[in-house]
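Asks: quick one, structure for this:
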Amino acid sequence: MRAAVNVLLTLVTAAALGGAAFTGTAHATPSKAELIAAAKKYEAPGVRGANDWNCKPSPQRPRPLVLVHGTVGIGWANWIYLSQALASQGYCVFALEYGHRPGNPFPGMAHIEQSAPQLATFVDGVLAATGTEKVDLVGHSQGGMMPRYYIRFLGGAAKVNDMVGIAPSNHGTWHGTWFPEIGFQICNACIDQTPGSALLTKLNADREVEPGVDYTTIVTRYDEFVVPWQGQQLSGPAHQLTNVVLQDACPSHFSEHALIVASDLTVQWVDHALTREGPADPAFKPNCG
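Replies: Predicted structure coming up:
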């Protein structure tokens, strides 16, 4: 009888502790190798200058840089210029591919709430591989907005130093391809990027920047895809946020939504933002070429 009582007490105690007596190592912290292996599942193939998992950041570029593509933004195409340009300046560059829907070959199509955890997994692997505490994020279009969900709701604020959004869909877009009847069938992320969507309402409620993270948006007045272009910009304190319009410093610059990530002017602003304390300096004078 006493043995039976002891067994019962053991079961009750285990239940009170959340089953800890029986889970063993089920909740053990993943090893470095496990974190890297999980991240590599989201590695974007064929991105030149990116995804060298042996790369170690330098004192001049102390944090690894994670590139986050846009909707339907196949990694190698989205970053065909920017990844190599930044790697040549000494950055440890990593690029993921996220947001696949079943039966759809294009990335960035799933709901933001499904894609953001994939970014979280990738960042954890990059941190494990490089031995650093924080990353810098550079994203294009949806990739400039989706990481804000990771930063705000999934613990990313403790792991991200700078968030640079290039033509980001921070407040959605009225572009004609975001029709719900199309989006619900093939592109859930398109619905999330409709102005006033439940996702954007949640993301932008109360504040648009998170404490501890520096934000820079880089936009062009000639963006024909994320419209109006003013909706790409964020609101927040000046010590934490800078909204850059390329034509303010270089009036004759004519890149639009796609070419903005293939612009040397964009590279200059990105490098400037990432190599100083705080966000980009609005007074920075790039070489307009």
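
Asks: every contact and neighbour count from this point should use C-alpha atoms.
Replies: Noted.

Asks: got a list of contacts for the strand or helix carrying Asn6?
Replies: According to DSSP states H and E, Asn6 maps onto helix 2-16. For helix 2-16, contacts defined as Cα atoms under 8 Å, 6 or more residues apart in numbering pick out 20-22.

Asks: buried sites along it?
Replies: Residues of helix 2-16 classed as buried: none (neighbour count, 16 or more other Cα atoms under 10 Å).

Asks: swap in stretch 102-122?
Replies: Across stretch 102-122, burial judged by 16+ other Cα under 10 Å covers 106-113, 115-122.

Asks: repeat that for stretch 176-188.
Replies: 178, 183, 186-188.

Asks: widest-spaced pair of these?
Replies: The most widely separated members of the buried residues of stretch 176-188 are Trp178 and Ile186, with 10.7 Å between them, by Cα to Cα.

Asks: switch the contacts of helix 2-16 over to CSV; also include secondary structure, distance to Val72 and neighbour count.
Replies: Listed next are the contacts of helix 2-16 as CSV, based on DSSP: H, G, I helix; E, B strand; the rest coil; distance: Cα to Cα, whole Å; neighbours: other Cα atoms under 10 Å:
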residue, secondary structure, distance to Val72, neighbour count
Ala20, helix, 43, 14
Ala21, helix, 46, 13
Phe22, helix, 44, 12
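
Asks: next, the structure of the following sequence, for comparison with the previous one:
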Amino acid sequence: MYVYKTLFAAAVALATIASTLVEASPIPANAAVSNYVPVTKRMYTAEQVDQHEKILKRSSVGFNDWSCKPSSAHPRAIILVHGLIANNWDNWLYMAPRLVARGYCVYSLTYGQLPGIPLLAGLDKMENGAVQLSAFVDKVLAATNTTKVNLLGHSEGSLMPRYYLKYLGGSSKIDKFAAFGAIAYGTTLSGLVPFLTSLGLYDTIKGIIDPVCLSCFQFLPNSQFLQDLNAGGDTVPGVQYKFIVSKTDEVVTPYTSGLLKDKNPLVQNVVLQSLCPVDLSEHVAQMVDPIVFNAVDAYFNPARPQTINCLSAMT
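Replies: Below is the predicted model:
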């Protein structure tokens, strides 16, 4: 079922990209072949050219533009932090270009790669990923000549940055931290871990997985990583948090383990279905969910509409 949902989400993402590219073409989609006019002979008004350029900008990924300077409307650059087995590109095919089109300076890193394993990242210990994030944040701050940035994470990207905030001095450099498909207190992987333990297979499976995924067992509820991370509180002073979880998330189980527990006035915990009861996006589908996107955009930009509901899927 999870593989099916993953493929479905990928198909949605590809369809979204394809529809954007079709829209970017100056040739009407329903134009008859007999009416085709070669590019060299077409004539466009200034308004058509301007509209075409805007669409092209929206349909390109557009992030990691190191010449981008934050505006007064968007004073904080956004750093995107991908999830497990993703990278800085494929995790953000939907959200990155839309954030750029709305005026943000957007940056994304690939972290936690292991030797000999291409494309798949987030596999190294999260402590090491946090060191990479720290260096990347400093690079973005220098490029944008600012003192703070915002973070947007998915899945592991909601968890690893908290190590950076707590142990590597990140709290002084981050203003807002938003995350979806959030993980705060680990996951049972839909009961898989207790099942393997009951069969006496836990240590065997761990021995097989550990060499190729050092971070995997850090996600478990009683891991030493999570115990250290949550000891004394799961947030740090001065940073604002917005963690979004979904009741239909089959990777983060129970879904409530993605909620922060500190009684911190700067924390917003959001259940996706409280925004739109019929939104059934699970872990992967949240990456291409317009309601999630608009909730994040509204969080980073108070000038955007702050009421997020099912109608937000249309914007």
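
Asks: closest one to Asn287 of structure 1 out of the contacts of helix 2-16 of structure 1, please.
Replies: Comparing the contacts of helix 2-16 of structure 1 against Asn287 of structure 1 with Cα to Cα places Ala20 closest, at 59.6 Å.

Asks: look up how far Thr10 of structure 1 lies from that closest one.
Replies: Distance of Ala20 of structure 1 to Thr10 of structure 1, computed by Cα to Cα, to the nearest Å: 11 Å.

Asks: what does Glu97 of structure 1 give?
Replies: Distance from Glu97 of structure 1 to Thr10 of structure 1, by Cα to Cα: 46 Å.

Asks: kindly report the same for Glu256 of structure 1.
Replies: Separation of Glu256 of structure 1 from Thr10 of structure 1 (Cα to Cα) stands at 66 Å.

Asks: do the same with Leu234 of structure 1
Replies: In this view, Leu234 of structure 1 and Thr10 of structure 1 are 54 Å apart by Cα to Cα.

Asks: before we move on, what about Val123 of structure 1?
Replies: From Val123 of structure 1 across to Thr10 of structure 1, the span is 40 Å (Cα to Cα).

Asks: assumed Ala37 of structure 1 was part of a strand.
Replies: No: counting by DSSP: H, G, I helix; E, B strand; the rest coil, Ala37 of structure 1 falls outside a strand, being helix.

Asks: what segments of the stretch 1-150 of structure 1 are strands?
Replies: 65-68, 93-95, 135-140 (DSSP state E, counting those that start in this stretch).

Asks: got JSON lines for the ones you listed, with distance to Leu200 of structure 1 too?
Replies: As requested, the strands of the stretch 1-150 of structure 1 are arranged in JSON lines below (distance: least, Cα to Cα, whole Å):
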{"stretch": "strand 65-68", "distance to Leu200 of structure 1": "18"}
{"stretch": "strand 93-95", "distance to Leu200 of structure 1": "24"}
{"stretch": "strand 135-140", "distance to Leu200 of structure 1": "17"}
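
Asks: would you mind measuring from Asp279 of structure 2 to Ser246 of structure 2?
Replies: Asp279 of structure 2 is 9 Å from Ser246 of structure 2, by Cα to Cα.

Asks: anything in contact with each of those two?
Replies: Taking Cα under 8 Å, 6+ apart as the criterion, Asp279 of structure 2 and Ser246 both touch 272-273.

Asks: when the two are compared, which one has more neighbours?
Replies: A direct count of neighbours by other Cα atoms under 10 Å for Asp279 of structure 2 and Ser246 places Ser246 higher, at 25 against 20.

Asks: so what corresponds to that one in structure 1?
Replies: Counting by TM-score structural alignment, Ser246 of structure 2 lines up with Thr220 in structure 1.

Asks: pretty sure that match is touching Asp248, no?
Replies: No: look at Thr220 of structure 1 against Asp248 with Cα atoms under 8 Å: they stay out of range, at 9.4 Å.

Asks: what does the helix or strand hosting Leu200 of structure 1 correspond to over in structure 2?
Replies: Assigned by DSSP H and E, Leu200 of structure 1 belongs to helix 198-204. Aligned by TM-score structural alignment, helix 198-204 of structure 1 falls on residues 224-230 of structure 2.

Asks: superposed on structure 1, where does that stretch end up, distance-wise?
Replies: With mean Cα distance after the TM-score superposition for structure 1, stretch 224-230 of structure 2 departs from structure 1 by a mean of 0.4 Å once superposed.
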